[in-house]
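Asker: Any chance you can model this:
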Amino acid sequence: MSRSFRSLSFIASNTDDAQASRDELIRLYGHVAPTEADVIVALGGDGFMLQTLHDTMNSGKMIYGMNRGSVGFLMNDFSTERLDERIAQAVENDFHPLQMTTSNADGSISYALAINEVSLFRQSYQAAKLRVVIDGQVRLEELICDGLMVATPVGSTAYNLSAHGPILPLEAPLLALTPVSAFRPRRWRGALLPNRAKVVLEVLEPEKRPVNAVADHSEVKSVLRVEIGQSEDTTAHILSDPDRSWSDRILAEQFAN
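Answerer: Prediction:
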């Protein structure tokens, strides 16, 4: 289905390629401020796309990314030709990020959103020791590991995949709970959870085994307890070319070498 739009805003990462591409696209298609645009065109890599999605969350703005970085899994291919036609035919993907709520050793509480994943990591040479609670029920009384993450389908091909977690189809109403170098239980490889599950991770022996928590690029040090759940009242919108949809990309990753 074709979409109508009146104005584009071009934003770019700080690399020379991205900045030069922005200048060329502005010359060809014009430019308005992001707050006034119907569609924001983001030029850069996956990190820049994640930052753009965070910055525009709940704004109603649609983001169309073109790869001027390295991997560019979240981006469409770069081209200066027929951009208005490509955007008009693009597929809209709407999704809810995870919300991370941490209780910290200094008595504070922190909040952050994650499009890819929420991760816990050991802070020192000592392995982390965690208790895993799902929807109020203790599922693992004690997990000894280097880390543990809750990944969305969007993030399942990122750090989650590097930690040998499962790839999740974009339409799957699931989250991946994936350990990093689990020591005990030695054979535990993680779990698939409903996307509406409420996950609580409690840090055991926090003074001896301090743990940091990360939601995408937001890090909180020395956490005691982390609550993770889908944020139903927060939405991001991203556009993908029909021949390079996120669903197709995630499916293709499962057959990649």
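
Asker: CA only for contacts and neighbour counts going forward, please
Answerer: Will do.

Asker: hey, where'd the helices end up in the stretch 151-257 of the chain?
Answerer: Listed in chain order, the helices of the stretch 151-257 of the chain (DSSP state H, counting those that start in this stretch) span 159-162, 246-253.

Asker: For these, give me CSV that also has distance to residue 59 and mean neighbour count.
Answerer: Shown next, in CSV, are the helices of the stretch 151-257 of the chain (distance: least, Cα to Cα, whole Å; neighbours: other Cα atoms under 10 Å):
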stretch, distance to residue 59, mean neighbour count
helix 159-162, 27, 17
helix 246-253, 21, 16
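
Asker: run this one through as well so I can compare:
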Amino acid sequence: MNTKYEKIACVASESPAAQEALAALSKRYDCVPVKEADVIVCLGGDGFLLSTMHDYHHTRLPIYGMNRGTVGFLLNSYTENGLIARLNLAHGVVLNPLRMVATDIDGHKLSALAFNEVALHRYSQQSAHIRVSINGQQRLENLVCDGIMVATPAGSTAYNLSARGPIIPVGSNVLALTPVSPFRPRRWNGALLPHSVTVEFDIIDPFKRPVGASADSFEVRDVSHVSIQEDHSECATILFDPDHCLEERIFSEQFVN
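Answerer: Below is the predicted model of the structure:
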């Protein structure tokens, strides 16, 4: 077998299960620091995989996740056996993040990446009032809601799903625009958008009705304007076992008994 992955770096969450797995793999395989590796093995749950993508996407190293958490939607099953062979049989999925540019009420602009979603959420007892534009064209004059998000396919099974947004197959080149507890317009449940669009949110009366914005775990308070588009200059590659059928998991999530 021609080996393309030989130098393994292992990273793990703080959970006991992940730390035990890290100790076992480090004892069995010659693990190296990330700067010397050609692949990263991530031990934890979906949240830790997301943080690993943020921490190391700049290295361009592929990430092979093994589930030492709970759901593990984007993770392979855990076993100590045959890791090198599994790595070299795995297939990769390239994920491009969203780029959020948020302007706060003082005019400061902050930028951050989101592999899961960019979400807006109200900070007061009053509903948020948000103007929604797509590619420069106003689509909703005033969305009255608790919040709204733009979710990637990888993030569609996370917060987006909790807000009753659609599950999107990875690689579909589609984004989900999903409101959180929408009040007006009545019966507006969101939209599916081409991944090439630019989405803009303008906060109506941001002083009276304060709104925050988050790109995954990065948060900006008191925003007045948020612009979102896919960033093709950035990416993360996630490795999956051949028998890890992501499509089947997506089907299963949509047909829960």
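
Asker: Nearest approach to residue 222 of the first structure belongs to which of the helices of the stretch 151-257 of the first structure?
Answerer: Closest approach to residue 222 of the first structure among those is made by helix 159-162 (21.4 Å; Cα to Cα).

Asker: post-alignment, the closest one versus the second structure, mean distance?
Answerer: When the second structure is superposed, helix 159-162 of the first structure averages 0.8 Å from its matched positions, counting by mean Cα distance after the TM-score superposition for the first structure.

Asker: Quick check: residue 254 of the first structure vs residue 167 of the first structure, distance?
Answerer: Distance of residue 254 of the first structure to residue 167 of the first structure, given as Cα to Cα, to the nearest Å: 7 Å.

Asker: And the two? Which one has more around it.
Answerer: Neighbours were tallied for residue 254 of the first structure and for residue 167 using other Cα atoms under 10 Å; the higher tally belongs to residue 167 (22 against 13).

Asker: And that one, what's its match in the second structure?
Answerer: Structural correspondence for residue 167 of the first structure with respect to the second structure (TM-score structural alignment): residue 167.

Asker: for the residue lying closest to its match once chain neighbours are set aside, what are its contacts?
Answerer: Spatial nearest neighbour of residue 167 of the second structure, chain neighbours left out: residue 156 (5.2 Å); criterion: Cα to Cα, 6 or more residues apart in numbering. Counting by Cα atoms under 8 Å, 6 or more residues apart in numbering, residue 156 of the second structure touches 116, 165-168, 176.

Asker: What is the nearest of those residues to residue 233 of the second structure?
Answerer: Closest to residue 233 of the second structure out of these is residue 116 (16.7 Å), distances taken as Cα to Cα.

Asker: if I look at the nearest residue to that closest one once chain neighbours are set aside, how far off is residue 23 of the second structure?
Answerer: Closest residue to residue 116 of the second structure apart from its sequence neighbours, by Cα to Cα, 6+ apart: residue 155 at 3.8 Å. Distance, residue 155 of the second structure to residue 23 of the second structure, using Cα to Cα: 30 Å.

Asker: what about these two, which has more around it?
Answerer: Legend: neighbour count by other Cα under 10 Å for residue 155 of the second structure and residue 23, higher for residue 155 (24 against 12).

Asker: how close does the more buried one get to residue 3 of the second structure?
Answerer: Residue 155 of the second structure is 31 Å from residue 3 of the second structure, by Cα to Cα.

Asker: same deal with residue 51 of the second structure?
Answerer: Going from residue 51 of the second structure to residue 3 of the second structure by Cα to Cα gives 28 Å.

Asker: Between the two, which has more neighbouring residues?
Answerer: Shown here are residue 51 of the second structure and residue 3; by other Cα under 10 Å, residue 51 has more neighbours (15 against 10).

Asker: Just to be sure, the more buried one is in a strand?
Answerer: No: under DSSP: H, G, I helix; E, B strand; the rest coil, residue 51 of the second structure sits outside any strand and is assigned helix.
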